[in-house]
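Student: Sequence and computational prediction follow.
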Amino acid sequence: MDWTSWLALLDAHDYTIAREIIQRGVAAVSVLAFASTYRQFPVLLGERGLLPTPEYLERSAGLGGPSLFHWRRVGYSDRLLRIVCAVGMALGVSVLLGLPQQGPGWTTIPVFWVMWGLYLSIHSVGRIFYGFGWESMLLECGFLVGLLGSHQVAPPLLVLWFLRWMLLRLEFGAGMIKMRGDPSWRDLTAMDHHHETQPMPGPFSRLAHLRPRWWHRMEVLGSHAVQLGAIWLVLLPQPIASIGASLVILTQLFLVVTGNYAWLNWLTILVATAAISDPFWRWLAGGPFPEWGWQRWPVLGDPELGGTVSPLGWHLLILAVVAFLAVLSWRPLRNLFSSHQLMNASFNRFHLVNAYGAFGSMTRYRYEVIIEGTQDPDPEAADEEAWHPYEFPGKPGDLRRRSRQFAPYHLRLDWQMWFLALRPGAQDWFVALLEKLRDGDPGIRRLLRTDPFDGAAPTGLRVKYFRYRYATAEEKRTSGQWWMRTDLGVIARVDPDSGTGRD
């Protein structure tokens, strides 16, 4: 074989549909991530936010992750943050429109890498409000999918394989963290409570929770079967790899329907697409079932598929970047098989080749922190009718309100309220939230579902603690309530003069 034939083996001409789905899908998620940051970051972490970024930058002295906000000549401002988000959204829209894909093979790389760099700048100063596994997933995906190239080159097989390696870390890592963690995953009882206690239930979560026990056992078995078993099919020849990826996608769609996990499930679906070949997509559209590929192992491409061989320079670039990522893969690989496996961990400052996983420990009961305010002149003597709750868009509050579907949009404040309910305490961001509510801050109002005082400052605030559970079918018929709850008391009070205090 001459060198052209060897290069042809690195081209994956039968993954063009996968490339389109992955690149445009990751671009769409990026647009959503920048849009949510544009709206929420100034309120949560801006100049006058709950945890102001300028103060953090002064304390950290540039020791955080890479960020253009660390540059002294640049610094942080809400205006600059919004410009960064606007540029990120514009670049994402350009990919959705297919503009970079029309240029030479390399033109998709700078577009995705600029989006990656801009979001990394945000993530590096986002702290607790950006401490989620799907943030690192978006960064890793954003770095990788630009390497799939434009329409002028075939999808690089090495990049598709690296995306499969990412899928393996996502799914097998999640399966192993479950088996090593909470015993409820081993005795098949994990899903008895999960739909009710998950961070942000969706509109069908109650229906899923009220299924019989045998159904919940099947949910756990199905999760183990896919994450510990079927995931390995993506390393086999086609169409077996496509079947394995399809099983992953089906389980992820079930999670989409029964919960709100921002863009976690959608990114996993996109990454799984890297294992689905064009013939399999055509079969799904009504064509013939693809031929079994035992005659060729998909470590290398198939030059008989035809198409122009991609340029030597393009292949050298891909080889160099993949070699760099392969070096970074050693610690994540060890982590997968470690008895001290880390969940949602990054091993470098650039959030490339990360460790993933979720729900290594399960919560059996749902607790909620409810903030209430009053405009009674004497809050200490106010009766119960004078207290009114501040409602959040995603987290449970009003007992009659059915949970809504927000994912893939990420409600960062609502998520932190769930974590707070697990371990109530005077966390800095929560103390600042109470102070903002006490002052009638208009920025915080934009992140709430309802403000009972329509922007006016309350005369007093109190924080109540409840245990929530789903209403049974009979309870819902008689009361009309979606939730039932038990009052566990007041854990903090705030008045305009004394600030915050714990009871």
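Tutor: Sure thing, it's come through.
Student: For the rest of this, base every contact and every neighbour count on C-alpha atoms.
Tutor: OK.
Student: for this structure, longest strand please?
Tutor: In the chain, ranked by residue count with DSSP state E as the criterion, the top strand is strand 483-495.
Student: which residues touch it?
Tutor: Contacting residues not belonging to strand 483-495 are listed as 379, 399-400, 434, 438, 459-471, 500-503 [Cα atoms under 8 Å, 6 or more residues apart in numbering].
Student: Show me what counts as buried in that strand.
Tutor: Buried positions in strand 483-495, judged by neighbour count with 16 or more other Cα atoms under 10 Å: 483-485, 490, 492-495.
Student: ok, Ser30 touching Val87?
Tutor: No. With contact defined as Cα atoms under 8 Å, Ser30 does not reach Val87; the gap is 11.2 Å.
Student: neighbour count winner among these two?
Tutor: The residue with more neighbours, out of Ser30 and Val87, is Ser30; 27 against 16, by other Cα atoms under 10 Å.
Student: Skipping adjacent residues, who's closest to the more buried one in space?
Tutor: Gly92 (6.3 Å; Cα to Cα, 6 or more residues apart in numbering).
Student: before we move on, what about Gly62?
Tutor: His70 (5.4 Å).
Student: Against that first model, consider the following:
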Amino acid sequence: MDWIGGGHLGRWLFTEGLAVLYLVAFVAAARQFRALLGSRGMLPIPRFLSGTTFWRSPSIFCRHYSDRFFAAVAWTGAALALVTVAGVTARLPLPACMAVWLVLWALYLSIVNVGQLWYSFGWESLLLEAGFLAVFVGNASTPPPVAILLLLRWLLLRVEFGAGLIKIRGDPCWRNLTCLYYHHETQPMPGPLSWYFHRLPRPLHRVEAAGNHLTQLVVPFGLFAPQPVAGIAAAIMIVTQVWLVASGNFAWLNWLTIVLACSVIPDSLLPGAAPTITSTPLWFTVVTAAVTAGIALLSYRPVRNLLSHHQLMNASFEPWHLVNTYGAFGHITKVRTEIVVEGTDDDLVTPATRWREYEFKGKPGAPERRPRQYAPYHLRLDWLMWFAAISPGYGDRWFGGFVRRLLENDPDTLRLLRRNPFPDLPPHFVRARLYEYRFTDRRTRRATGRWWDREPISVCLPPVDLARFGGR
């Protein structure tokens, strides 16, 4: 029985796809960190480092931090990822190839472990876990290690099966197949096609939910069947993930799941995929065996979590993010709420004050603005704004700092936004209001061009000026 199907095509697709996602992740880190995590950021890394140790948060920044050094780390990671995308890394001698992948993993681990709330998403751990396994998949002239390819399947099974379990154990709407009545409208960051997905007939939404359960709770076990069954199981997952990519923005979660599934595709799909190879060095065999044993031991807690009725949705059980647990949307929000941030240059706030709205790049704002496609790029501020709208505690540590930076027209913060309504002078006051958003119906969409209807709910933050923060 052919359990692996060669592995050369799958390895190439996996490493190429992973390198692209590393490139996206490092570029996003370099472009966003100053306002979020920099020395003058909303959650400054130096302040975080003063309360932790290397062994609690392994990071190169525990030895030294400056904004310039962070930028150098991020752009170095991006450069190495670009070189890898170009195929240079795979053609290096085996030790050098492994070293490049190890540096990519170590640099991104360093960022994640000081990233605090901005890097608290499950796909950060997923990128790190997949990136660690990439160190041991070998170069282009080495036979793909069967044990490592099986570990990639084990990771993919935990991603899909964990997500399926968290749903079936969580919100009752997953069990009665009605969650998709709401999800496309209330997901963190809708995409350009989300309005159309939301307007699908309800019977199709039930088919979506049932298909999700099948793909996440049954199909993953086919990954460990002989080929071509394993490849068919992976193809089903890829199709499902493409559907999710089309219906919303989930950073690189769906793309990385696709990349993992591509590692299962057999060489028979593309005759001639196997290059000229050399024998496997004994030391490499020993290393991959040791890594496999280590991953098996570290899998105990994730497996125990999967079997628990108190399953954690996304969690790392050690600071190196080597073996993690995954899951998403155990609870579905039925009503979409959004925080709308506004400013005014009036000297006094009166009932006649004219407020101007800040526009974010990804999260819904102006009703007539169509949602954009950003994934796999990750807009961290936009995502945390969604969490703050449904649970104000998510904004306790950073939202005040965000408002202060708007009152200062801080250039680094404004670069995270789509539009600054005060391009010349900063506003005198900023406020935040909570709105309920709903996708328009077809008739309204045709008549007005609006994608959203919205109604005010409450005031999140009354008008504040810099005096509130000790300025002016």
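Tutor: Ah, there it is. For clarity, every value in this text was computed on a predicted model and none was experimentally measured.
Student: For the two chains, what TM-score is obtained?
Tutor: With the length set by TM-score structural alignment, normalised by the length of the second structure, the two chains reach a TM-score of 0.95; 468 aligned residues with a Cα RMSD of 2.1 Å.
Student: on that earlier part again, ok, the corresponding residue of the second structure for the residue nearest to Gly62 of the first structure - contacts?
Tutor: Counting by TM-score structural alignment, His70 of the first structure lines up with Cys62 in the second structure. Contact analysis of Cys62 of the second structure by Cα under 8 Å, 6+ apart lists 49, 53-54.
Student: Leu147 of the first structure pairs with which position in the second structure?
Tutor: Per TM-score structural alignment, Leu147 of the first structure is aligned with Phe136.
Student: where do the helices sit along the stretch 51-200 of the first structure?
Tutor: 53-60, 78-96, 108-126, 133-145, 157-180, 191-197 (DSSP state H, counting those that start in this stretch).
Student: and if you look at the stretch 201-350 of the second structure?
Tutor: Using DSSP H, counting those that start in this stretch, helices in the stretch 201-350 of the second structure cover 202-217, 229-247, 253-262, 282-298, 300-307.
Student: Which of those helices sits closest to Arg380 of the second structure?
Tutor: helix 253-262 (13.8 Å; Cα to Cα).
Student: Pull up the aligned stretch in the first structure for that closest one.
Tutor: Per the alignment by TM-score structural alignment, helix 253-262 of the second structure matches residues 264-273 in the first structure.
Student: same check, this time on stretch 147-166 of the second structure
Tutor: Going by TM-score structural alignment: stretch 147-166 of the second structure matches residues 158-177.
Student: Could you do stretch 210-221 of the second structure as well?
Tutor: Under TM-score structural alignment, the match for stretch 210-221 of the second structure is residues 221-232.
Student: got the contact list for that stretch?
Tutor: For stretch 221-232 of the first structure, with Cα under 8 Å, 6+ apart as the criterion, the contacting residues are 168, 171-172, 174-176, 188, 244-245, 247-248, 251.
Student: With distance to Tyr119 of the first structure and neighbour count as extra columns, can I get those in CSV?
Tutor: Listed next are those as CSV, based on distance: Cα to Cα, whole Å; neighbours: other Cα atoms under 10 Å:
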residue, distance to Tyr119 of the first structure, neighbour count
Leu168, 24, 22
Glu171, 24, 26
Phe172, 27, 24
Ala174, 25, 24
Gly175, 28, 24
Met176, 29, 22
Leu188, 38, 18
Gly244, 31, 23
Ala245, 28, 27
Leu247, 31, 19
Val248, 27, 23
Thr251, 28, 17
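Student: Between which two of the residues you listed is the distance greatest?
Tutor: Spatially, the most separated pair among the contacts of stretch 221-232 of the first structure is Leu188 and Ala245, at 24.1 Å (Cα to Cα).
Student: Just give me the match in the first structure for Arg34 of the second structure.
Tutor: Under TM-score structural alignment, Arg34 of the second structure pairs with Pro42 in the first structure.
Student: with the first structure superposed, average distance for the lengthiest helix in the second structure?
Tutor: Across the second structure, the longest stretch assigned as helix under DSSP state H is helix 8-36. In the superposition against the first structure, helix 8-36 of the second structure averages 0.8 Å from its aligned positions (mean Cα distance after the TM-score superposition for the first structure).
Student: which helices and strands does that helix pack with?
Tutor: helix 67-85, helix 122-134, helix 253-262, helix 411-414 (3 or more Cα pairs under 8 Å, 6 or more residues apart in numbering; DSSP states H and E).
Student: go again using 6 Å as the cut-off
Tutor: Judged by 3 or more Cα pairs under 6 Å, 6 or more residues apart in numbering; DSSP states H and E, the packing partners of helix 8-36 of the second structure are helix 67-85, helix 253-262.
Student: could I get those as a markdown table with distance to Ala296 of the second structure?
Tutor: Shown next, in a markdown table, are these (distance: least, Cα to Cα, whole Å):
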| stretch | distance to Ala296 of the second structure |
| --- | --- |
| helix 67-85 | 28 |
| helix 253-262 | 18 |
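Student: and the ones you listed, which is most packed in?
Tutor: Greatest average neighbour count among these goes to helix 253-262 (a mean of 24), per mean count of other Cα atoms under 10 Å.
Student: average distance between that one and the first structure?
Tutor: Its aligned residues in the first structure lie a mean 0.7 Å from helix 253-262 of the second structure after superposition (mean Cα distance after the TM-score superposition for the first structure).
Student: tell me the angle that helix makes with helix 8-36.
Tutor: Here the directions of helix 253-262 of the second structure and helix 8-36 differ by 160 degrees (axes from the mean of the first three to the mean of the last three Cα atoms, to 10 degrees).
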